[in-house]
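Engineer: Sequence below, structure please.
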Amino acid sequence: MKIALMMENSQAGKNAAVLNELNAVAGAKGFPVFNVGMSDENDHHLTYIHLGIMASILINAKAVDFVVTGCGTGQGAMMSCNIHPGVVCGYCLDPSDAFLFNQINNGNALALAFAKGFGWGAELNVRYIFEKAFEGERGQGYPLERAEPQQRNAGILNEVKAAVVKENYLDTLRAIDPELVKTAVSGERFQQCFFDNCQNPEIEAFVREILA
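Structural biologist: Presented below is the predicted three-dimensional model:
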């Protein structure tokens, strides 16, 4: 599983600490981590709006399998991700949120609160969140006797989202202000992750066009 970590301007100062915990958990499982957002407050400027665009491009291009993101409260990043096709982002404050999202919703992104409640021992909470987010086989349900209807409902929800978002994925990108998209894809680490791992030539061509 390839994992992207992306952080925006208000919480960029915490990137090193969050990345360290994510690498500790993912590295033990052999999962590569790509730090594609802001690494400090002087880095390429991003808002939570850009994070949703970045997550959608990476996931729809199959450049990564999972996105870890967030903002001050985590709410903006979650909403920004979930407006895009193909991205199913959960809101996560503690390890049980991560475990239940893993087992019941089986999505491909998590939004964390990097300011609200991020106090003493925050790095431990973040590490335990990552442990539960990437633990075991996903989508098995909880409790197990409810697995079948939970799996069915998660599938139905994805079908409903696909029905609501009827446009071709590239059409949805083209409908966004191109300056927003250009800012989202202009980061050097984002581009390295995307171009090295992209499996969709049409999305790759679009990104190159935006950057030209």
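Engineer: contacts, neighbours, all on C-alpha from now
Structural biologist: OK.
Engineer: that's a helix at Arg138, yeah?
Structural biologist: No - note on Arg138: no helix contains this position according to DSSP: H, G, I helix; E, B strand; the rest coil, which reports coil.
Engineer: Now do the contacts for it.
Structural biologist: When contacts are counted by CA atoms under 8 Å, 6 or more residues apart in numbering, Arg138 is found next to 102-103, 106.
Engineer: swap in Gln11?
Structural biologist: For Gln11, the set of contacting residues under the criterion of CA under 8 Å, 6+ apart consists of 41, 71-72, 114-115.
Engineer: These in strands, which ones?
Structural biologist: Of the positions in the contacts of Gln11, Cys71 sit in strands, assigned by DSSP state E.
Engineer: tell me which of the contacts of Gln11 is nearest to Ala28?
Structural biologist: Phe114 (23.5 Å; CA to CA).
Engineer: could the contacts of Arg138 be laid out in JSON lines, adding distance to His50, secondary structure and neighbour count?
Structural biologist: As requested, the contacts of Arg138 are arranged in JSON lines below (distance: CA to CA, whole Å; DSSP: H, G, I helix; E, B strand; the rest coil; neighbours: other CA atoms under 10 Å):
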{"residue": "Asn102", "distance to His50": "24", "secondary structure": "helix", "neighbour count": "26"}
{"residue": "Gln103", "distance to His50": "28", "secondary structure": "helix", "neighbour count": "24"}
{"residue": "Asn106", "distance to His50": "23", "secondary structure": "coil", "neighbour count": "23"}
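Engineer: and this one, so I can compare the two:
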Amino acid sequence: MKISIGNDHAGPAYKKAIVAYLESKGHQVVNYGTDSFDSVDYPDFGHKVALDIENKISEYGIVICGSGNGIAMSANKHQGVRCALCWTKEIAELSRLHNNANIISIPARFTSIEQAVSMVEVFLETVFEGGRHATRVDKISC
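Structural biologist: Alright, predicted model coming up:
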């Protein structure tokens, strides 16, 4: 599976651990994130990941910033993107089951690296339920 990842200065260590996990599972990773702790603008990275989803270059995306909010807001500006801000495995699972999220947003300042990796694992392994949720997901796009 091809997965795009992007992060700002709050997430280099998270990205490194997540990329290692993804590669250990045989996934191809497209890395748009910074490896530096020097301040950068999260929209620059959120848009790149979202464009990969919008243009069907990658199947899923992962974005990381301090709160997870700003980068998720940036990603959600793109057609066909459903970026979910997650801070527990349960929320990550529900974002896939009920919302068919295709990008997970991780708040680096509010989760541990171990939590982040486990959320990504659950996110990628969970299949959209469809059914009554499909109608609702269809209503998200304008």
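Engineer: Buried subset of the contacts of Gln11 of the first structure as a PyMOL selection?
Structural biologist: For the buried members of the contacts of Gln11 of the first structure, the matching PyMOL selection, counting by 16 or more other CA atoms under 10 Å, is:
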select buried, resi 41+71+72+114+115
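Engineer: coming back round to it: kindly reformat the contacts of Arg138 of the first structure as TSV containing distance to Val33 of the first structure.
Structural biologist: Written out in TSV, the entries for these read as follows (distance: CA to CA, whole Å):
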residue	distance to Val33 of the first structure
Asn102	18
Gln103	22
Asn106	19
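Engineer: which among those residues gets closest to Val64 of the first structure?
Structural biologist: Taking CA to CA as the measure, Asn106 is the one of these closest to Val64 of the first structure, at 15.5 Å.
Engineer: What's the separation between that closest one and Glu202 of the first structure?
Structural biologist: Relative to Glu202 of the first structure, Asn106 of the first structure is positioned 27 Å away (CA to CA, to the nearest Å).
Engineer: now the end-to-end length of stretch 33-40 of the first structure.
Structural biologist: According to CA to CA, stretch 33-40 of the first structure extends 17 Å from its N-terminal end residue to its C-terminal end residue.
Engineer: Leaving out sequence neighbours, find the closest residue to Asn23 of the first structure.
Structural biologist: Leaving out its chain neighbours, the residue that sits closest to Asn23 of the first structure by CA to CA, 6 or more residues apart in numbering is Val33, at 6.6 Å.
Engineer: The one you found maps to what in the second structure?
Structural biologist: Taking TM-score structural alignment, Val33 of the first structure has Val29 as its aligned residue in the second structure.
Engineer: so its match sits in a strand?
Structural biologist: Yes - assessed by three-state DSSP, Val29 of the second structure belongs to a strand.
Engineer: wait, doesn't it sit right on Val19?
Structural biologist: Yes - with contact defined as CA atoms under 8 Å, Val29 of the second structure reaches Val19; the gap is 7.0 Å.
Engineer: quick one: what's aligned to Ala72 of the second structure in the first structure?
Structural biologist: Counting by TM-score structural alignment, Ala72 of the second structure corresponds to Met78 in the first structure.
Engineer: OK, contacts around its match?
Structural biologist: 52, 70, 89-91, 110-111.
Engineer: post-alignment, the host helix or strand of it versus the second structure, mean distance?
Structural biologist: Under the criterion DSSP states H and E, the helix or strand holding Met78 of the first structure is helix 75-82. When the second structure is superposed, helix 75-82 of the first structure averages 0.9 Å from its matched positions, counting by mean CA distance after the TM-score superposition for the first structure.
Engineer: can you give me the strands for the first structure?
Structural biologist: Going by DSSP E, the first structure shows strands at 3-5, 33-35, 66-71, 89-92, 109-113.
Engineer: okay, those strands in CSV with distance to Asn15 of the first structure next?
Structural biologist: Formatted as CSV, the strands of the first structure follow (distance: least, CA to CA, whole Å):
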stretch, distance to Asn15 of the first structure
strand 3-5, 9
strand 33-35, 9
strand 66-71, 10
strand 89-92, 17
strand 109-113, 12
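Engineer: center of the first structure - which residue?
Structural biologist: Nearest residue to the geometric centre of the first structure (CA atoms, centre = their mean): Val67, 2.5 Å.
Engineer: so that residue makes contact with Asn108?
Structural biologist: Yes - judged on CA under 8 Å, Val67 of the first structure makes contact with Asn108 at a distance of 6.4 Å.
Engineer: and His78 of the second structure, what is it in contact with?
Structural biologist: The neighbours of His78 of the second structure, taking CA under 8 Å, 6+ apart as the test, are 47, 50-51, 54.
Engineer: all helices of the first structure, in order?
Structural biologist: Here the first structure has its helices, by DSSP state H, at 15-29, 48-60, 75-82, 95-100, 122-133, 147-164, 169-174, 178-185, 188-197, 201-211.
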